[in-house]
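J.: Quick one: sequence plus predicted model below, questions after.
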Amino acid sequence: MLHSLTSRIVFVGSIVSVNLICLSGLLLSASNSMIASFEWNSHKQKITEIVSETLSDLREAQAEERGYLLTTDPSFAKDFDDRVASALSKVNILEQLVQDNPVQHERAQSLQIATNERIDTLTKQIALARQGRFDEARSRVVIGQGRVDMAIIVQKADEIRQTEQELLIAREATARAHVNWNRKLVIGGCLIIVLLVNGLLFIVLNGMRRSISLIVHAMSDFGNGNRTVRVNEQMGCTEFDMLAQGYNTMADRLDAAMQAQEASDLKLHKANTELKRNNEAMELLGEMAHRLQAARTSEELAAIICAFVPRVLPGIPGALYTHNHTTNQLERIAQWGNASVGCDSLLPSDCWALRLGQSHSVSTPGGDVTCQHVACDVSTYHCEPLFASGEVVGLLYLQSTVEEENRFRLVALVENIASALVNQNLQKDLRDQTIHDPLTGLFNRRYMEESLKAEIATATRDDTALGLIMADIDHFKHINDEFGHDAGDMVLRTIACEIQNSFRSHDIVCRFGGEEFLIITTSHPLETLIQRTESLRSSLSKLELHYNGQSLGKTTMSFGIAMWDKALHHTASDIIRQADAALYQAKKDGRNRIVVA
């Protein structure tokens, strides 16, 4: 009887052991399959990302090429070579990644050929532009072949991405089926083991009831979700000890596989969340950049900054400073989040970020040196210098530290703002060059003509006074002939300054041409205008000018005054002609005098 009982125990124990080993092997195989599935999905996602990045590089290269051709400004194509190299590198990587799929490999090779052809075209056009052959380069663009080539590239890229997406969806469905099968396998295996243990209860002595109860309870708890339960007590029987050990091994492996899956799911969820946040930030940055490029004044730029920066970096107050090259100071043009953020202006030496040429932040009180422009009650802040072509264009001051997950947003924000500041400075310089005389700093003749038309329209509509003063330096040719043109330029600048200081800020003082000046005045009656002009004439006649230690003698001017009359035609040439005639009469009467038309 004992032998029979022992044989049965041995037999049942053998069956249990075999089933446990098989179940453990199946679970291990399923775990390996799931890990392989995760790696395969990552591979497919990488292919999709590389295709998207290749298209992005091509579009960026094309945009820089078009910008260079349209503006002839080489700075628009400064990153062109890097974009081209990046696109070539990524399309080559793509070709290597899809070698295991003949169809995708063929498409990748086709995309590689199309990309090389498009890059070759762009490179030739850039080369023509860099040789100064802009018209020839633009004519190649006008043909429209680039749009067709890009459409073909986009189509080939979409085919690759669509196929990879379909494969990814199919693989995910297979993975879900494996998960369901693994769940059934665990439940089935547990049921089999429970049945075997229950059968053994009828065979073995009542003394083995405790051991079986421990194992059953452990498996039941595991099946209910308690993955930490293990059988650690001695069973009093070698076979049950082996069974407990097998269960523990199985539970450890299954728990490890499930933890790996949960960790992978969590990591994927975090990546998707971060990607979503970055996509939202990029959309905001794109909208902000679009508006910044259209801004015409500092006020408009400040309004755009105050509207978008708090959305890109929520909860962080800050201020934006722009560099004034004339005073060598950084002046605050925008602030958000707090009415007292930052100071009104600061010197470059007051900020450690500008001294070091890199970002500077203080995250804890006393953790680093503090910039002089930061208030004493501020314990954490971040300064980000704004550079363009190696020169300081501004400073972004944030009254908080920037967390690691927001670094990407900060970098893109700084690039957009720096680009906008450079663009606005260029527009301002261009406007100044367009309307000002480079020698005297006065308005030029072109600006005078436009302003005079507007003032005539206002005087006609509102019935207000409008006067025109034409002035000419007496014997200016003698100064140029005897002392040189540099002395003449000095005389022009001095007299221009005297004229500017003799009239109101809203009067328009222009250099009409050569040594002639023209002043447009509004709301002055003729008597007041004559008095102002006489005061200017008298002060100029008392000037003693010297150049290189030589006296240039007395400098006098002749003036012709004309007042706008409704009887005149509504054109600027009539009143200019009257003032010029009066000036000619003053010259004829002996110079250094005023004649009213």
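T.: Perfect, I can see it now.
J.: make it CA atoms for all contacts and neighbour counts henceforth
T.: OK.
J.: list the helices and strands the helix or strand that contains Leu214 packs on?
T.: Using DSSP states H and E, Leu214 falls within helix 209-223. Here helix 209-223 touches helix 145-203, helix 238-294, going by 3 or more CA pairs under 8 Å, 6 or more residues apart in numbering; DSSP states H and E.
J.: Name the residues of that helix that come out as buried.
T.: With burial defined by 16 or more other CA atoms under 10 Å, the residues of helix 209-223 counted as buried are 211-212, 214-216, 218-220, 222.
J.: okay, the angle between it and helix 145-203?
T.: 160 degrees (axes from the mean of the first three to the mean of the last three CA atoms, to 10 degrees).
J.: Now do helix 209-223 against helix 238-294, angle only.
T.: Using the same axes, to 10 degrees, helix 209-223 lies at 10 degrees relative to helix 238-294.
J.: Starting from the host helix or strand of Ile575, tell me the next helix or strand along the chain.
T.: Taking DSSP H and E as the criterion, Ile575 maps to helix 572-588. Following helix 572-588 in sequence order, the next helix or strand is strand 594-596 (DSSP H and E).
J.: Comparison target, given below:
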Amino acid sequence: MNPTCENIIKINEKLKLLNKLEDIYLTIYNRIKEEYNISELEILLKTIDKTESLFKSKEIIYDDFLNSFKYIENENTQIYFLVYSKTEKDNNSIIKELPKLKLALEFYSSSLYNKYLEKSIHELSIIDPVTGAFNRSYLDVYVDNILSISNREQKKVGFLKIGVDQFKAVIDEFDYTIGDMILVELTNTLKESVRISDIVIKMSEDEFLLILLNVINETNATIVADKLINNFSQRKVIIDNNTSQTLKKTICVGMSIFPDDATNIDDAIKKADIALYEARNIGRSKSYKYSEENVNTIDFF
């Protein structure tokens, strides 16, 4: 076998073994930088309706010499490698080695795209398609790790169960489209109101779970709950563009703290659920912290 082809295949096999897309991008960049003396690399993925920048080695100076390579992955998707060189001499060197570079990128693009698809399918399996929040599958796979870290570092985790007040009335009066708009608005409110490290999960039709990492105490969780209630009460959903009719809704929040109230994730969620039930019994826009002392006084029926 031609030594060049053999080397390309060897690198490509290495790419297939990498788990992270970022590692694949960097391996491709470092390899062609070393072998073909390029300065920078940008990788784009283009579909019918969008162009996504997958990788950019650094802030590219666009008056550098550019060579563009397109590889068709399927009838709707192409991957572009934009290869930059700083001097005409370097660019001429790339042109001289063009057949080898094209062959290498053809192999690499296939491995890159397969990993991209794998990641996309995985994300689809853990993301709620309506709201963009995580779904219960994410909870099943990842959250046990959070509790393990919490135990090891002796840090508390807050579990906030959030429900839309009178959500069924929205569906009855309007429709599921308006209901979905309410849920999207709530998801955005939750994400904007907490840290990027906190986790928003859609649990059921109108209920969400917010996992607060490293909470100091229950007072800290209560402050967050009241902030969520206040922020969402101010959000408006436009339900008729012609009349500018808007709809405002409210939420209730139930809270439990790990490990104060529970020893495992199922128990923590169950107790946050009990607290949410009690908050809703009190009225709209209410929060309630789970308490073992009060649990026997809660009337579920």
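T.: Done, it's in. These numbers were taken from a predicted model, which means no experiment stands behind them.
J.: rewinding a little: tell me which residues are up against the helix holding Ile575 of the first structure.
T.: For helix 572-588 of the first structure, the surrounding residues in contact (CA atoms under 8 Å, 6 or more residues apart in numbering) are 449, 452-453, 456, 468-472, 558-564, 568, 592-597.
J.: For the second structure, which segments count as strands?
T.: Using DSSP state E, the strands of the second structure run over residues 40-46, 51-56, 65-74, 77-85, 156-164, 199-202, 207-215, 237-240, 245-247, 251-258, 287-289.
J.: Most tightly packed of these?
T.: Comparing the strands of the second structure by mean neighbour count (mean count of other CA atoms under 10 Å), strand 251-258 comes out on top with a mean of 28.
J.: so where in the first structure does it end up aligned?
T.: Aligning strand 251-258 of the second structure against the first structure (TM-score structural alignment) gives residues 557-564.
J.: Relative to the whole chain's centre, how far out is that stretch?
T.: Mean C-alpha position of stretch 557-564 of the first structure versus that of the full chain (CA atoms, centre = their mean, to the nearest Å) differs by 54 Å.
J.: For the helix holding Ile575 of the first structure, buried residues please.
T.: 572, 575-576, 578-587.
J.: How about stretch 113-129 of the first structure?
T.: Neighbour-count burial for stretch 113-129 of the first structure, counted by 16+ other CA under 10 Å, picks out 114-116, 118-119, 121-123, 125-126, 128-129.
J.: okay, that stretch sits on what stretch of the second structure?
T.: On the second structure, no counterpart of stretch 113-129 of the first structure exists by TM-score structural alignment.
J.: residues contacting the nearest residue to Asn67 of the second structure once chain neighbours are set aside?
T.: Closest residue in space to Asn67 of the second structure, ignoring its immediate chain neighbours: Val83 at 5.2 Å, by CA to CA, 6 or more residues apart in numbering. Val83 of the second structure is in contact with 38-42, 66-68, counting by CA under 8 Å, 6+ apart.
J.: go again using 7 Å as the cut-off
T.: When contacts are counted by CA atoms under 7 Å, 6 or more residues apart in numbering, Val83 of the second structure is found next to 38, 40-42, 66-68.
J.: now the first structure: which of those match?
T.: Counting by both residues aligned by TM-score structural alignment, their matches' CA atoms under 7 Å, the first structure reproduces these contacts from the contacts of Val83 of the second structure: 40-41, 67-68.
J.: Can you add distance to Asn135 of the second structure and give those back as TSV?
T.: Shown next, in TSV, are these (distance: CA to CA, whole Å):
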residue	distance to Asn135 of the second structure
Glu40	38
Leu41	35
Asn67	42
Ser68	39
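J.: closest to Thr246 of the second structure among those residues?
T.: Checking these against Thr246 of the second structure by CA to CA gives Leu41 as the nearest, at 47.3 Å.
J.: Would you mind finding the match for that closest one in the first structure?
T.: Structural alignment (TM-score structural alignment) places Leu41 of the second structure against Leu320 in the first structure.
J.: likewise Leu21 of the second structure?
T.: Under the alignment (TM-score structural alignment), Leu21 of the second structure pairs with Ser298 of the first structure.
J.: Leaving out the residues flanking it, which one is nearest to that match?
T.: Nearest to Ser298 of the first structure is Ile333, by CA to CA, 6+ apart, at 7.1 Å.
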